[in-house]
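S.K.: with the sequence up front, the predicted model follows.
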Amino acid sequence: MSTQLKTPTTDEWIPSLEDTPFMRLGGEEAVKALAAAFYDAMDATEPALARLHVLEPDGKVSRGTRERFGLFLIGWLGGPQHYIERHGHPRLRMRHGHVPVDSGMRDAWLRCMHKAMDARGLTGNVRRFLEERFGQTADFLRNTEG
């Protein structure tokens, strides 16, 4: 028995417990590489967004932040729950509550994620699914008008 996350249209992939986004991406190393590509894009193209994170002396988002996000993505995409084991429940709105997230920051975050998906060569149904889910989550985190 599988748990569907959304209603399919004609050629849409339907994630299930047997066929998760985590599996489609290629497992832990592939998801960590997506997280790394995300922060590489942020460092290169969205300095205002990068400055909201802990930075290394070279001005890039810290290794710890990158690792935490990789662990979060692994679990969020249907893989092992390493993030929860190490850091507890993500509580996304609470953890981001100290940062004013308006539509401009949301859009900057999404631009970085789209660049990361491009860099990792994600296409097709899994790409469409992730774009939708990342968009929903980024919009959910908005806590400021604009």
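M.R.: Cool, got the structure.
S.K.: make it CA atoms for all contacts and neighbour counts henceforth
M.R.: Will do.
S.K.: list the helices and strands the helix or strand harbouring Asp118 packs on?
M.R.: Counting by DSSP states H and E, the element that carries Asp118 is helix 103-119. Other helices and strands packing on helix 103-119, by 3 or more Cα pairs under 8 Å, 6 or more residues apart in numbering; DSSP states H and E, are helix 28-45, helix 47-50, helix 124-140.
S.K.: for comparison:
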Amino acid sequence: MRNPHFDAIGGEAPIARLVERFYFHMESLPEAAAIRAMHGANLTPVKDVLVKFLVEWMGGPKVYSTERGHPRLRHKHMTFPIGESERDAWMLCMRRAMEDVVANATLRQQLEQAFFKTANFIRNDRGSNHA
């Protein structure tokens, strides 16, 4: 079954706005300073990749995997120390971005649950539970 979130959010344009707001919050929230430091000075390439990933992840066109292959999220994030605090900072930025962009409260809740599951999966701190 196709993921309905792409259509529910309104397609690629709102996802691009979500990514813009996500990185706005990452740059402006003191709680996100550690995860912002994991990125280079120029966020444009990272934003482009995240938009493509989220479009596909939410059920839209498969541009990300066509261009970049399987996401392999844990593998691609292994070079960064990601524990509970990094996950929580990422989630804070994404929650704020969703509040800015996603008007539908039910959709925000559904996306938040899915984002948390994915963000928790990416954790690579020793002794963490990846259940």
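M.R.: Arrived safely, thanks for sending. Here the structure is a predicted model, which means the values were calculated and not measured.
S.K.: about what we covered before: so which of the helices and strands packed on helix 103-119 of the first structure is the most packed in?
M.R.: Sort those by mean neighbour count, taking mean count of other Cα atoms under 10 Å, and helix 28-45 sits at the top with a mean of 20.
S.K.: so Cys93 of the second structure touches Glu20, yeah?
M.R.: No. The pair Cys93 of the second structure and Glu20 does not pass the contact test of Cα atoms under 8 Å, sitting 10.7 Å apart.
S.K.: ok, the aligned residue in the second structure for Trp76 of the first structure - contacts?
M.R.: Under the alignment (TM-score structural alignment), Trp76 of the first structure pairs with Trp57 in the second structure. Neighbour list for Trp57 of the second structure: Asn3 [criterion: Cα atoms under 8 Å, 6 or more residues apart in numbering].
S.K.: any figure for the gap between Trp57 of the second structure and Met38 of the second structure?
M.R.: 23 Å (Cα to Cα, to the nearest Å).
S.K.: Pro61 of the second structure too?
M.R.: Taking Cα to Cα, one finds Pro61 of the second structure at 28 Å from Met38 of the second structure.
S.K.: how about Ala16 of the second structure?
M.R.: 21 Å.
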